[in-house]
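1. Fold the following and give me the result.
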Amino acid sequence: MTQHSPKSPQFFLTSPSPCPYLEGQHERKVFTHLVGEKASEMNDLLTQGGFRRSQNIAYRPACETCRACVSVRILADQFEPSKNMRRIAGVNTDLVGVETHAEPTSEQYSLFRRYLDARHNKGGMSEMTVLDYAMMVEDTHVPTSIIEYRRRGPDSFFTGRGEGPLIAVALSDRMADGFSMVYSFFDPEQTRRSLGTWMILDHIQRARSEGLPHVYLGYWVEGSRKMEYKTRFRPQEHLTASGWELYED
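-> Prediction:
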């Protein structure tokens, strides 16, 4: 078994593969392992430096001819929702999000499968089994939570919990300066709710309530329709060669 020292992380480079966002492009990634007592501290530093986490791996693009992937973080304490976002928040006032330990359940996987089959049936995650899903949730050495969203019930005011079937799920890392949204999925039939946007709004509110300045959204790729939604949350910063800078289009 390969040993990885948390005190001196080693970085590796992947082979080129087809880019999932821009047709005709190829991607490469630089990555390292997040393990040991310093994993949380390392995850904070790497995320602030443009890395993303997947299980116990931190990675970032290292493409030879393309710099389209840009790290994005929302300035939670300065965030101002648009009119449409306020409408989405109003539509979802009947939902309650409960933060729990990062533990997979069969109910989560059932919703995850429905989401993939409806939204990403040809993507790289489309063949994920229940064991793959469990690894995605559990294989972490950093503070990670699952937030489950359900409808409010008659006792929710007292218990803080929703009732009924699971409607949406967010897998998130808690960092020293905010939240990093690792992955989220939802009931694909609940189109009226715009649940993807709603979960980001909920994370912004959670960050503000805890005095945390940022919500990290991963990468934005200009020209990719899949990524367009990320620039709607203003103000936000993009990581450039000069550091984090306020994004203005």
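
2. hey, let's count contacts and neighbours off CA atoms from now on
-> OK.

3. continuing past the lengthiest strand in the chain, what's the next helix or strand?
-> Determined from DSSP state E, the single longest strand within the chain is strand 162-175. Remark: after strand 162-175, the chain's next helix or strand is strand 178-186, criterion DSSP states H and E.

4. for that next one, packing partners?
-> strand 52-54, helix 106-119, strand 162-175, helix 195-209, strand 214-221 (3 or more Cα pairs under 8 Å, 6 or more residues apart in numbering; DSSP states H and E).

5. this one as well, want them side by side:
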Amino acid sequence: MTEHPRDTPQFYLTAPSACPYLPGKEERKVFTHLVGERAATLNDVLTQGGFRRSQSIAYRPACEGCRACVSVRILVDEFVEGRSFRRTAKDNDDLIGVMRQPSPTSEQYGLFRAYVNARHGAGGMADMSVLDYAMMVEDTHVQTRLVEYRRRGPDTRINGRGVGDLFAVALTDVLSDGLSMVYSFYNPNVPERSLGTFLILDHIAKAKEMGLPYVYLGYWVNGSRKMDYKRRFLPQERLSPQGWDRIEA
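-> Purely as a prediction, here's the structure:
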């Protein structure tokens, strides 16, 4: 048996399963564990190399004969907010997103269940219990934050907090070079707000305030309509075998 240094990550390959994005395709993933003192540094390096985080696991697609999944990150300082983005920002100007420690609540889970039931009722998260949700939020060895979105109140300018019911939540990793949007969910009953788009716009603004150059959006999947929205946030970079390629349009 080969001995491995304690701090050297070990990578594993999952068995094939049905692809959730492209009908008739199978997916496989390569993954490793994000634990211990070096978890945050490893998460930085792997995210920059096209991995995504789920709880204490970092993974990326390793599908035979398919390269449809492409890592995308937004160039924060050069992002151009077009007319439709400005309209979305204006429609949600009454909301404020506050970064908090990753602590799950029953209110979050209620919103999560409403979102999943409305948008992903047949997906892999459909059966997640409150304990599963708590694990998704708390099981992290890296710098993770929950961004909670509520209405602005009369004291918001003073205390920086929102009031009233939750509209949206984003589970976000703070990396050395950006914000990585791990998972987001929101009120499905106000489609006119385009909350999914607004959360990305707000993360771009937050990254700029924090002096971070990128917002990592995960995978754009060529041929998947539900992932096509990621192409709109320009300029952006997409990861190819040669490295990060700039995309203008």
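
6. re the thing from before, superposed on the second structure, where does the longest strand of the first structure end up, distance-wise?
-> Superposed on the second structure, strand 162-175 of the first structure shows a mean distance of 0.3 Å to its aligned residues (mean Cα distance after the TM-score superposition for the first structure).

7. How far off centre is stretch 48-68 of the second structure?
-> 13 Å (Cα atoms, centre = their mean, to the nearest Å).

8. who's in contact with that stretch?
-> 13, 26-35, 43, 46-47, 69-71, 135-141, 182, 218, 220-223, 239 (Cα atoms under 8 Å, 6 or more residues apart in numbering).

9. Same question for stretch 170-183 of the second structure.
-> Here stretch 170-183 of the second structure has contacts from 40, 43-44, 52-54, 102, 137, 142-148, 184-185, 199, 203, 207, 212-218, using Cα under 8 Å, 6+ apart.

10. buried set for it?
-> 170-175, 177-183 (16 or more other Cα atoms under 10 Å).

11. Go through the residues you listed and say which is closest to Gly124 of the second structure.
-> The closest of these to Gly124 of the second structure turns out to be Tyr183 (Cα to Cα; 13.5 Å).

12. mind checking how far the closest one is from Ser17 of the second structure?
-> Per Cα to Cα, to the nearest Å, Tyr183 of the second structure is found 21 Å from Ser17 of the second structure.

13. what does Arg6 of the second structure give?
-> Counting by Cα to Cα - Arg6 of the second structure and Ser17 of the second structure are separated by 31 Å.

14. higher neighbour count, the two?
-> Using other Cα atoms under 10 Å as the criterion, Arg6 of the second structure and Ser17 rank with Ser17 on top: 11 against 7.

15. Quick one: map that one onto the first structure.
-> Under the alignment (TM-score structural alignment), Ser17 of the second structure pairs with Ser17 in the first structure.

16. correct me, but its match touches Glu23?
-> No. Contact criterion Cα atoms under 8 Å: Ser17 of the first structure and Glu23 do not qualify, at 11.7 Å.

17. Give the intersection of the neighbour lists for the two.
-> Joint contacts of Ser17 of the first structure and Glu23 (Cα under 8 Å, 6+ apart) do not exist.
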